[in-house]
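[1] I'll drop the sequence and a predicted model, then ask my questions.
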Amino acid sequence: MKRVLLSLCLALGILPALAADEPAAPRDMVVLTVSGMIGKTNRGPLDPRKDSLLALQKVDFREAFAFDRAMLLGLPQGTVKAQPPEFDAPATFKGPLLRELLGYLETAKVKIIFMAVDGYTGWLDPDDIDTSDWILALEADGVPLGLGQQGPIWLINTRAPDFKPADTHQGHWVWALFYIKVGE
């Protein structure tokens, strides 16, 4: 009996540690879904009825990671001061560093595709991500970015005012971002 009780206590002590390894599910509205070549997932396959916007954009996956705003705020944050054409003055943008988000998800070092709610897509290569300060901006000057205001997420980094992205840098400054695919 003592042996059974001891085994039960040990098992109960180990279970919380094992559960801590499982990625958390979002507790609030999902603002970003990441699929593709990722090592961590917290949701199952695309459901065309529930995930109608993703389905409309012809997205499909068996597993993915869904983030709510609080989960994104829990990742290491970065700031970028910039004046995009949509703004009258420079602003300080804040959000999780893209490379930290990708590291958290244990992604492969491959091309990353970004999709906005209107279906616009862009991409970045691994070198672009590793050598720059890309952030998934959630706010500008402390104010959350909403839909209709380049939000809920804006892929942004510092660039010179006269910089024009080359065809190889199609991912620059995708706004109203809601989906990322790791790999092609």
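    Nice, thanks for sending it over. Fair warning: this is a prediction, and the values are worked out from it, not measured in the lab.

[2] can we go C-alpha only for contacts and neighbour counts from here?
    OK.

[3] quick one: the helices in this protein, in order.
    For the chain, the helices defined by DSSP state H cover 2-20, 52-56, 69-73, 98-104, 126-130.

[4] got another, please set it beside the one above:
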Amino acid sequence: MLIGVGLSVATARSENMSLTAPAGEVRLTVTGNIRKTNSEAAALLDDAMLEALPRHTLETSTVVTDGVKRFDGFLMRDLLEFVGADGKTVTANALNDYTIDIPMEDFVRYDVLVATHMDGERLQPSDKGPFWIVYPRDEYSDLQDIRYDYRWVWQLIQLKIK
């Protein structure tokens, strides 16, 4: 299913806006070409800010788990709109120093989830948490290509918009 919602909604607004300061622990940092910040050139996001994004559920298999899993979280495109992202690439960084560039088009074409929970359990840094980028791989045969498997970033802590 091709999603008609683009990231151009965020780019239609030209003014820079500030986000409120995080009240809790910073769980995700977004930098790069964004218009909404709460720190010098960054959006520092805590759980309350991220939980305010619309919630979604995705059931899919993965290459690193057995069977179909239920993932809960928010859509990457909602997060990118929230911070006013404008770019062609998102560089995702993980706690384990894994880094990969993901085309922004992925988040327009597919309902890519930033998972906070798997099978009802909060993702922990000791496993795949605090966040895991999850693609709806069972819905689209093209997402079963190994190139997409590399984009499933677990232990996600930072995004840079280019």
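    Yep, it's here. Please read all numbers here as calculations on a predicted model, not as lab measurements.

[5] quick one on the thing from earlier: could you dump the helices of the first structure into TSV and include distance to residue 120 of the first structure and mean neighbour count?
    As requested, the helices of the first structure are arranged in TSV below (distance: least, Cα to Cα, whole Å; neighbours: other Cα atoms under 10 Å):
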stretch	distance to residue 120 of the first structure	mean neighbour count
helix 2-20	36	10
helix 52-56	12	14
helix 69-73	22	17
helix 98-104	19	18
helix 126-130	19	14
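
[6] can you tell me which of those is nearest to residue 171 of the first structure?
    helix 126-130 (9.7 Å; Cα to Cα).

[7] center of the first structure, which residue is that?
    For the first structure, the residue nearest the mean C-alpha position is residue 32 (5.4 Å; Cα atoms, centre = their mean).

[8] under the alignment, what does that residue map to in the second structure?
    Residue pairing (TM-score structural alignment): residue 32 of the first structure is matched to residue 28 of the second structure.

[9] kindly tell me how buried whichever residue in the first structure pairs up with residue 132 of the second structure is, as a neighbour count.
    Matched by TM-score structural alignment, residue 132 of the second structure corresponds to residue 154 in the first structure. Number of residues near residue 154 of the first structure (other Cα atoms under 10 Å) recorded here: 27.

[10] quick one, what contacts residue 154 of the first structure?
    By Cα atoms under 8 Å, 6 or more residues apart in numbering, the contact set of residue 154 of the first structure is 135, 136, 137, 138, 173, 174, 175, 176, 177.

[11] can you rerun that using 6 Å?
    Shown in contact with residue 154 of the first structure (Cα atoms under 6 Å, 6 or more residues apart in numbering): 136, 137, 174, 175.

[12] quick revisit: which one of the helices of the first structure lies nearest to residue 117 of the first structure?
    Counting by Cα to Cα, and looking across all of those, nearest comes helix 52-56 at 7.7 Å.

[13] can you tell me what part of the second structure that closest one aligns to?
    Under TM-score structural alignment, helix 52-56 of the first structure has no counterpart anywhere in the second structure.
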